[in-house]
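Asker: The sequence and its predicted three-dimensional model are supplied below.
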Amino acid sequence: MRVDRTIEVAPSPSPPWAGPPGISFSPALVERLLEEFSEPGDVVLDPFVGFGTTMVVADRLGRRGVGVELLDERVEHVRGLVARPADVHRADARDLATLGLPRADASLSSPPYMTRTGHPEDPLDGYRSHFAGGDGYERHLADLVAVYEAVATQLVPGGPVLIDVATLRVDGEVTDLAGDLARAIDGRGGPLALEEAIEVAGEEPPSWMVADVVLVCRASASARG
């Protein structure tokens, strides 16, 4: 996919709380993005908390992290790491609009990944259920767009929605998840506008990652109902 600029993130080991190497969100990248796209005191929303990197780094930088996580064990893990445990909500990200979350200034997340073929599991269900039929990848993209449009309704007008997503190579097949998600968002004309795509360089990527890309979107002035 086309990228607009590149940022350098110095390689650094992930702390033990951040999850297994290769599947967890980089604390160094989160810090770099929060420093550029948010201010101290801001509320930062993460619809896919995972091991809690966005929320932990937000705490450290003087922001307030608010997040949604599906898996019970990860909810409890992250609640033990952050200053406001009640800000970690146990829920499906697809139900975000019903949770009564506080208005946020920015959003930063890395959603669950999926390859275009050979992947019947639903990433947004913790890979526990299977898609019916052969259109799972397109349904995953549609689900992600719906989640991030719901995120936009939680943000102040113009608030940045930052999505860290990859281009993947599995069993020799490349899935341009970053580019496909960018096109799905940009083609809707909804409450999100794609502003730029930033390639992340400097870190040592896992073997399956062709490129690490941050999509920078903005919540439109009409996003909140």
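Answerer: It's in.

Asker: only C-alpha atoms for contact and neighbour calcs from this point on.
Answerer: OK.

Asker: Spell out which helix or strand contains the closest residue to residue 5 other than its chain neighbours, please.
Answerer: Across the structure, with CA to CA, 6 or more residues apart in numbering as the measure, the residue nearest residue 5 apart from its sequence neighbours is residue 198 (5.1 Å). Element membership of residue 198 [criterion: DSSP states H and E] is strand 192-201.

Asker: go on, residue 59?
Answerer: helix 53-60.

Asker: Give me the helices and strands touching that helix, please.
Answerer: In terms of contacts (3 or more CA pairs under 8 Å, 6 or more residues apart in numbering; DSSP states H and E), helix 53-60 is packed against helix 27-37, strand 43-46, strand 64-69.

Asker: Can you give the contact residues for the strand or helix carrying residue 183?
Answerer: Remark: residue 183 resides in helix 177-186, with elements defined by DSSP H and E. With CA atoms under 8 Å, 6 or more residues apart in numbering as the test, helix 177-186 has contacts from 1-2, 113-115, 141-142, 144-145, 165-168, 192-194, 213, 215.

Asker: Any buried residues in that helix, and which?
Answerer: For helix 177-186, burial by neighbour count (16 or more other CA atoms under 10 Å) applies to 177-179, 181-182, 184-186.

Asker: Take this one as well and set it beside the first:
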Amino acid sequence: MTPAAPRDTPPSDRPLPPYLTATANELAHERVSGADEDVHFTERTAAAVIERLTDPGDLVLDPFAGYGTALAVAIRLGRRAIGVEILPERVDLIRGRAPEATVIEGDARGLHQLVGGPVDLCLTSPPYMTANAHPHNPLTAYETVDGDYRTYLEHLARLARTVHDLLRPGGHLVVNVANIRHESHTTALAWDVARAVGGVLPFVGETVIVWDVLPHDFTGDYLLTFRRQ
């Protein structure tokens, strides 16, 4: 693993390592009480990103807050944290898990109306979608059946534009996303998201998350890093 950068190095000059490790036991152990599914990334993964790309006191944003892993780890590491979550029951879980964080109940597609900048780091994992056999819309928490893969990617690009405007110069967007095998078809979700978001924010590179056992249906898991110039 890449050695830690000196603390007097600005975050914009501290690249993420080419790989990080994670285990199925970590994921199972960190499942939040009351959650109906696993978190997307482990606390150790979140900590590696936050420690590398921010300094104490910096503001970390997660527009798809989920169960609050990024927010909870940010607070633990002495950063400020703000997140948006569409499901009210998850908002309550996050507030219990990270009471010092600001948690807003809302739709990430309206982020421009919900959050003000400047933000130092946006670390998030959007709800996943496959290009085949996926009528439920991830951006409505899978509660509607108007899912369309191209539209989904367009919405993520629009969200990236908002994040761009919220980020301070030199600030980073890090997206955790996987390629997925479903019903004999592999969706290159990570690469499609990289293209969509990379049209808005310059792509810096990818970090491979090396699992001892890949989560269900994953063919590869990545952190995609973008940086505002």
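Answerer: On my side now, so go ahead. Just so we're clear, the structure is a prediction, and the values are computed from it rather than from any experiment.

Asker: care to give me the TM-score?
Answerer: Here the superposed chains carry a TM-score of 0.86, computed using TM-score structural alignment, normalised by the length of structure 1; 210 aligned residues with a CA RMSD of 2.0 Å.

Asker: hang on, the earlier thing: quick check: whichever helix or strand comes after the strand holding residue 198 of structure 1 aligns to which part of structure 2?
Answerer: If you walk from strand 192-201 of structure 1 toward the C-terminus, the next helix or strand you reach (DSSP H and E) is strand 209-219. Mapped onto structure 2 with TM-score structural alignment as the criterion, strand 209-219 of structure 1 occupies residues 218-228.

Asker: Repeat that for stretch 103-118 of structure 1.
Answerer: When stretch 103-118 of structure 1 is compared against structure 2 (TM-score structural alignment), it corresponds to residues 118-133.

Asker: and residue 135 of structure 2, how far is that from residue 149 of structure 2?
Answerer: Separation of residue 135 of structure 2 from residue 149 of structure 2 (CA to CA, to the nearest Å) stands at 9 Å.

Asker: just residue 33 of structure 2 next, same as before
Answerer: When residue 33 of structure 2 is compared with residue 149 of structure 2 (using CA to CA), they lie 31 Å apart.

Asker: Neighbour count for these two, which is higher?
Answerer: When residue 33 of structure 2 and residue 149 are compared for neighbours, residue 149 comes out ahead with 18 against 8, by other CA atoms under 10 Å.

Asker: how about the more buried one, what's its partner in structure 1?
Answerer: Using TM-score structural alignment as the criterion, residue 149 of structure 2 maps onto residue 137 of structure 1.

Asker: again with residue 59 of structure 2
Answerer: Under TM-score structural alignment, residue 59 of structure 2 pairs with residue 43 in structure 1.

Asker: Give the full set of residues in contact with its match.
Answerer: If you count contacts by CA under 8 Å, 6+ apart, then residue 43 of structure 1 has 63-66, 103-106 around it.

Asker: please redo it, this time with the cut-off set to 6 Å
Answerer: Applying CA atoms under 6 Å, 6 or more residues apart in numbering to residue 43 of structure 1 gives the contacts 63-65, 104-105.

Asker: Quick check, central residue of structure 2?
Answerer: With distances taken as CA atoms, centre = their mean, residue 124 lies nearest the centre of structure 2, 1.5 Å away.

Asker: re earlier: for the match of residue 149 of structure 2, give its distance to residue 124 of structure 1.
Answerer: Using CA to CA, which is the criterion applied here, residue 137 of structure 1 is 12 Å from residue 124 of structure 1.

Asker: Likewise for residue 58 of structure 1?
Answerer: The gap separating residue 58 of structure 1 from residue 124 of structure 1 is 24 Å, by CA to CA.

Asker: Give me the more crowded residue out of these two.
Answerer: residue 58 (26 against 20).

Asker: just checking, residue 56 of structure 2 touches residue 79?
Answerer: Yes. With contacts defined as CA atoms under 6 Å, residue 56 of structure 2 counts as touching residue 79 at a distance of 5.1 Å.

Asker: Neighbour count for the two, which is higher?
Answerer: With other CA under 10 Å as the criterion, residue 56 of structure 2 and residue 79 differ in neighbour count, and residue 79 comes out ahead with 20 against 13.

Asker: can you pull the contacts of the aligned residue in structure 1 for that one?
Answerer: Pairing criterion TM-score structural alignment: the partner of residue 79 of structure 2 within structure 1 is identified as residue 63. Contacts were defined as CA under 6 Å, 6+ apart; by that measure residue 63 of structure 1 touches 40-43.

Asker: try residue 177 of structure 2
Answerer: 190, 222.

Asker: Could you find the counterpart of it in structure 1?
Answerer: Residue 177 of structure 2 maps onto residue 165 in structure 1, by TM-score structural alignment.

Asker: Okay, and that match sits in which element?
Answerer: Assigned by DSSP H and E, residue 165 of structure 1 belongs to strand 160-170.

Asker: next helix or strand past that strand?
Answerer: Where DSSP H and E defines the elements, the next helix or strand beyond strand 160-170 of structure 1 is strand 173-175.
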